[in-house]
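Peer 1: Dropping the sequence and predicted coords here.
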Amino acid sequence: MRALVASSLGVTCAVLVSLPFALPDDGRPDRYADKAGDARAADLPGATRSIPLAPLGGHSTNRAARPAPTADLAARDVEPFSLVGAVWDDPRAVLEGRVQVRTRAVGGQWSGWQDLTAGHADHGADPSAKEARTGRNHGSTDPLWVGASDGVQARVRTDGAPLPRGLRLDLVDPGAEPPRPRAADVDGEIPALDLARTRAEAEAEMGGAGPHIGPRPKIITRKKWGADERLREKGFVYSKTIKAAFVHHSASGNGYSCSQSASVLRSIYRYHVKSSGWRDFGYNFAVDKCGNIYEGRAGGVAKPVLGAHTLGFNTNSMGIAVLGTYSRTTPPAAAVNAVARLAAWKLGLHGANPKGVAYLTSGGSNLYKKGSKVRLNVISGHRDGFATECPGGRLYKKLGTARAKAADLQGR
């Protein structure tokens, strides 16, 4: 999710200048890259609060039977939060069971019980990546967006499997909305370009981008959605190129409005870094239900930034997360079209055909052993590289539409 302008066009710049298309990192400072410690971050504190879920031995009339571990959290008042997930110490441990929460809206009623999808392990850095070997990584469920809430209750049932150590609920407050950019503040968005200007810029900055590229879409920068640059690790990590795009759903639920998308992103960002222990937001880009495109992981939207989105296949790929859960809900056409527009441009910069195939070397997943060369669609779903429900069956069925649209935009 980087700014064509190299990392988030989110840095400060007073005038609209041509945005760099540099491909691999060339070691030179990027005038558009996010700077850790942006003074604006002080206005966007946010918070993560953890509540332990202590195991409670289940009871059985059969004394020889193994107790079924459970963990309950009685309904309680808490500081306001908007996103919740379950987290545990060991990222390799599996939470085998069902985790459910119910929440109380601020000034409102309690929700029904909602499931937290167990197993966020299908995301994350590849096992050999430095990001996966810091000792800060944790196991976690997918996060759930619940909106502004001040009450929570939880229950965990595992049918006899032991609970992972350190099991807890993390409640995430996304912090305040960033101030509206001034009219002269051009670093809040990377503007859309028509095809002629996209080609001209690619020629000026990169010596060209090949015969096929889609027009650059508008991209909302990290600065505009309010990323606190003090949370992530400093510096950036790059692959050599972008051969494929993996499409995901965030599995955070569909109960958000598009005006809340920035809050959803800040919450997921904090959850990825503070709860899961990743170096930054996991996905390179995000798309909301209204078709808005957002810069994700810092480092430059045009550059091959190494993400933590598809375990085993983060190298030489990018991850696009559609905000929401699309297992039983059909994604809006605006979101699918945004995926296509983004893919047409970004894949075009790196010479990839959206309707083609790519060969990636597995870094190790539950489908492909480490070192195996895997044939994948250039636009693939997360489940193509890892046995997972992601990106949800309904979104997965729309990838053919996205491929055709992206190829058309590239003039193929």
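Peer 2: Done, it's in.
Peer 1: Please count neighbours and contacts with C-alpha atoms only from this point.
Peer 2: Fine.
Peer 1: Hmm, residue 117 and residue 97 touching each other?
Peer 2: No: with contact defined as Cα atoms under 8 Å, residue 97 does not reach residue 117; the gap is 9.7 Å.
Peer 1: between the two, which one's more packed in?
Peer 2: Higher neighbour count among residue 97 and residue 117: residue 117, with 21 against 18, using other Cα atoms under 10 Å.
Peer 1: State the distance from the more buried one to residue 172.
Peer 2: As for residue 117, its distance to residue 172 is 17 Å (criterion: Cα to Cα, to the nearest Å).
Peer 1: And for residue 95?
Peer 2: 21 Å.
Peer 1: now swap in residue 396 and tell me
Peer 2: 29 Å.
Peer 1: can you give me the helices for this protein?
Peer 2: Applying DSSP state H to the chain gives helices spanning 195-206, 222-225, 261-270, 333-349, 393-396, 399-409.
Peer 1: Mind checking those helices for the one nearest to residue 55?
Peer 2: helix 261-270 (26.3 Å; Cα to Cα).
Peer 1: name the helices or strands packed onto the closest one?
Peer 2: Here helix 261-270 touches strand 70-88, strand 168-173, helix 222-225, going by 3 or more Cα pairs under 8 Å, 6 or more residues apart in numbering; DSSP states H and E.
Peer 1: what does the last one contact?
Peer 2: Contacts made with helix 222-225 from outside it, assessed by Cα atoms under 8 Å, 6 or more residues apart in numbering, are listed as 8-11, 34, 177-178, 180-181, 187-189, 262-263, 265-266, 294-296, 298.
Peer 1: surely residue 120 meets residue 144?
Peer 2: No: here residue 120 lies out of contact with residue 144, judged by Cα under 8 Å, at a distance of 12.0 Å.
Peer 1: who's more crowded, the two?
Peer 2: residue 144 (29 against 20).
Peer 1: ok, second structure coming up, stack it against the first:
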Amino acid sequence: MPRLTRRQVVTGMVAALLGGPVVVAAESGVAPRTRAWTWRGGLSVRSALSADGGLRGATIRVPFPFNALAIIAAQPDSRIRVRTSADTRVWSDWQTIEIGESHGRKGDGSAPAALAMVETGQYLEISADEGVAECQIDVIDSAPSVRSSQSLRSLQAGVSIVSRQGWSADESYRYDERGAELWTPRVYTPHKVVVHHTATSNTESNPAATVRAIHYYHARTLGWGDIGYNYLVDRNGVVYEGRYGGQGVEAGHALGHNGGSIGIACIGTYSSVQISSACRSSLTALIADRARTIDPIDSSWFVDGEMTNVMGHRDAMQYRAGGGTACPGNTLYGLMSTIREEVVSTMGGRPSARLTIDNLAISSNGFIDGGVVGIAVTVRNTGTATVATQDPRAALQYDERESADGRGFGGQSGTWRVALDTRDGAAGFPFRWGLPDALAPGQSATVTGAIQLWTPGRRDVKARVVREGRGEYVDSPTAVSLVVVDRASLGHRVVVPVSPRRSGS
């Protein structure tokens, strides 16, 4: 039996977890290797005033023909202009590159950057605004043609995906010089989709070369170790596999909102240009297939605010101070509502969530005042939609005089939590815990917690699973009873706790 590669093992595990194979295109033959060369310079120091009022640097000869530039500027909100030539006699038009519109930052967050696809050349000339003191340019050649044909396979929704091997991803980018992964893959249950544009050319004749350039820019220039998107879609409707690791893997496409989201980028700039019908069709089909348990129309709290389940990049960043972005461009963003409806139509209807409580158990049913009761509640998703959750996570201990709100864990709209009441529901279920992760259809999760008890007497413990801010909840079928004894009334008597109790036992 042949030995499985690590990639095959990870892909198999993720497919089993998320319910379906990751169907991608494979490609054989010698893969083109992306080349890069780095130039660093102080533009204001070694420049002369150009006709357009900016600063123009000397002509730079690159060791090989190139088709992309990854630029890091020391100053945010810089504008740098470039033009290229094969021989210094005929030059391309000047191309303006905006630095700082959340196109990306180095891994340490220290410097803004941008990627530009340019006319192929071997010479480069740079012009910059006054005050741009220095910059770094990674000059990239991602254009070598692929020698063997692609073999495409279709997903359920009728879209094909080109594998990383198919577009010639350089897997060495994922590792540092010691062989350690730069971004360790982590898998989450997806419950959001974030749509982007790549802010690159709309007329690129070799979209796979653009994907390779983006890969180098994200992995090497910015130091992320891999491409930031989970998937990319070109104007011909071809879909490319992005981040290594398969379905559910955390990518690097929306700062602070990567875990639990699927990042899909439409290749091009869609600030004023509409995406092609082929791109739109594949985007819709891809979302319907890869996010088939996510209700596109619904919304829930995600990290720092309530967001629609299928959103534009700017929606994910709307609550972050200084984190605003125009992505995915005004025209594509203006289509998001229509795209959501088209995804629902492709799915055949909106998936819906339904949670039930399968079991409620407590650690004992007899306590002296000040004792701590442990609780365990098993929840199951019997619906067709993945549900989101929130803090606090399992094992948090409350004092019975406290509440989730009082501890700083107020309800976040649209999320689901387990709620507990030690007075048969009369106290309003003040103790709440989140699920371990978003819960996909058919999955179960056991939530644990603890409450320190002070008030003597008999009480009934009841559990509820609640959708915060929506008035939706499901109660446990039965309650379990416990007794708290006043320590002062014990005298010399000994109270021996009895065995753990479960609802219905």
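Peer 2: The structure has been received and is ready for your questions. Quick caveat: nothing in here was measured; it's all calculated off a predicted structure.
Peer 1: Tell me how they score on TM after superposing.
Peer 2: The TM-score (TM-score structural alignment, normalised by the length of the first structure) is 0.69; 324 aligned residues with a Cα RMSD of 3.6 Å.
Peer 1: quick one, what contacts the most centrally placed residue in the second structure?
Peer 2: Central residue of the second structure (Cα atoms, centre = their mean): residue 258, 2.6 Å from the mean position. Residues in contact with residue 258 of the second structure (Cα under 8 Å, 6+ apart) are 250-252.
Peer 1: Nearest to residue 360 of the second structure among those?
Peer 2: residue 250 (32.7 Å).
Peer 1: Report the separation between the counterpart of that closest one in the first structure and residue 143 of the first structure.
Peer 2: In the first structure, the residue matched to residue 250 of the second structure (TM-score structural alignment) is residue 306. Look at residue 306 of the first structure and residue 143 of the first structure: by Cα to Cα, they are 22 Å apart.
Peer 1: which of residue 95 and residue 172 of the first structure has more neighbours?
Peer 2: residue 172 (28 against 25).
Peer 1: Superpose on the first structure and give me the mean offset of the longest strand along the second structure.
Peer 2: Looking across the second structure with DSSP state E, the single longest strand is strand 113-128. Superposed on the first structure, strand 113-128 of the second structure shows a mean distance to its aligned partners of 1.6 Å (mean Cα distance after the TM-score superposition for the first structure).
Peer 1: just the angle between that strand and helix 207-216, please?
Peer 2: 90 degrees (axes from the mean of the first three to the mean of the last three Cα atoms, to 10 degrees).
Peer 1: List the buried residues of strand 113-128 of the second structure.
Peer 2: Within strand 113-128 of the second structure, the residues scored as buried using 16 or more other Cα atoms under 10 Å are 113-128.
Peer 1: what sits against the residue nearest to residue 147 of the first structure when sequence neighbours are not counted?
Peer 2: In space, and not counting its chain neighbours, residue 147 of the first structure is closest to residue 82: 4.4 Å by Cα to Cα, 6 or more residues apart in numbering. Taking Cα under 8 Å, 6+ apart, we find residue 82 of the first structure in contact with 145-149, 171-174, 267.
Peer 1: would you list every one of the strands in the stretch 301-450 of the second structure?
Peer 2: In the stretch 301-450 of the second structure, the strands defined using DSSP state E, counting those that start in this stretch lie at 306-308, 310-312, 355-362, 366-368, 372-381, 397-399, 416-421, 431-434, 444-452.
Peer 1: swap in the stretch 151-300 of the first structure?
Peer 2: Using DSSP E, counting those that start in this stretch, strands in the stretch 151-300 of the first structure cover 168-173, 189-190, 219-220, 244-249, 285-287, 293-295.
Peer 1: nearest to residue 374 of the first structure, of those?
Peer 2: That would be strand 244-249 among those, by Cα to Cα, at 11.7 Å.
Peer 1: which residues of the second structure does that closest one align to?
Peer 2: Using TM-score structural alignment, strand 244-249 of the first structure pairs with 192-197 in the second structure.
Peer 1: That stretch against the first structure, how far on average?
Peer 2: Averaged out, stretch 192-197 of the second structure is 0.9 Å away (mean Cα distance after the TM-score superposition for the first structure).
Peer 1: so what's residue 285 of the first structure up against?
Peer 2: 1-2, 293-297, 319-321.
Peer 1: List the members of those residues that persist in the second structure.
Peer 2: Of those, the ones still in contact in the second structure (both residues aligned by TM-score structural alignment, their matches' Cα atoms under 8 Å) are 293-297, 319-321.
Peer 1: Out of the residues you listed, which is nearest to residue 360 of the first structure?
Peer 2: residue 319 (14.2 Å).
Peer 1: gap between that closest one and residue 94 of the first structure?
Peer 2: Relative to residue 94 of the first structure, and taking Cα to Cα, residue 319 of the first structure is found at 24 Å.
Peer 1: The two: which has the busier surroundings?
Peer 2: residue 319 (29 against 19).
Peer 1: Which of the kept ones among the contacts of residue 285 of the first structure has the largest number of neighbours?
Peer 2: Most surrounded of these: other Cα under 10 Å gives residue 295, at 34 neighbours.
Peer 1: which one in the second structure is aligned with it?
Peer 2: Checking TM-score structural alignment: residue 295 of the first structure goes with residue 241.
Peer 1: Kindly report the same for residue 81 of the first structure.
Peer 2: With TM-score structural alignment defining the correspondence, residue 81 of the first structure maps onto residue 66 in the second structure.
Peer 1: which residue sits closest to that match, ignoring its sequence neighbours?
Peer 2: In space, residue 66 of the second structure is closest to residue 141, 4.2 Å off (Cα to Cα, 6+ apart).
Peer 1: now the equivalent of that neighbour over in the first structure: how far from residue 253 of the first structure?
Peer 2: Aligned counterpart of residue 141 of the second structure in the first structure: residue 173 (TM-score structural alignment). Using Cα to Cα, residue 173 of the first structure is found at 16 Å from residue 253 of the first structure.
Peer 1: Looking only at neighbour counts, state which of those two leads.
Peer 2: Higher neighbour count among residue 173 of the first structure and residue 253: residue 173, with 26 against 18, using other Cα under 10 Å.
Peer 1: Surely that one touches residue 268?
Peer 2: No: between residue 173 of the first structure and residue 268 there is no contact under Cα under 8 Å: 10.2 Å.
Peer 1: what do those two both touch?
Peer 2: residue 83.
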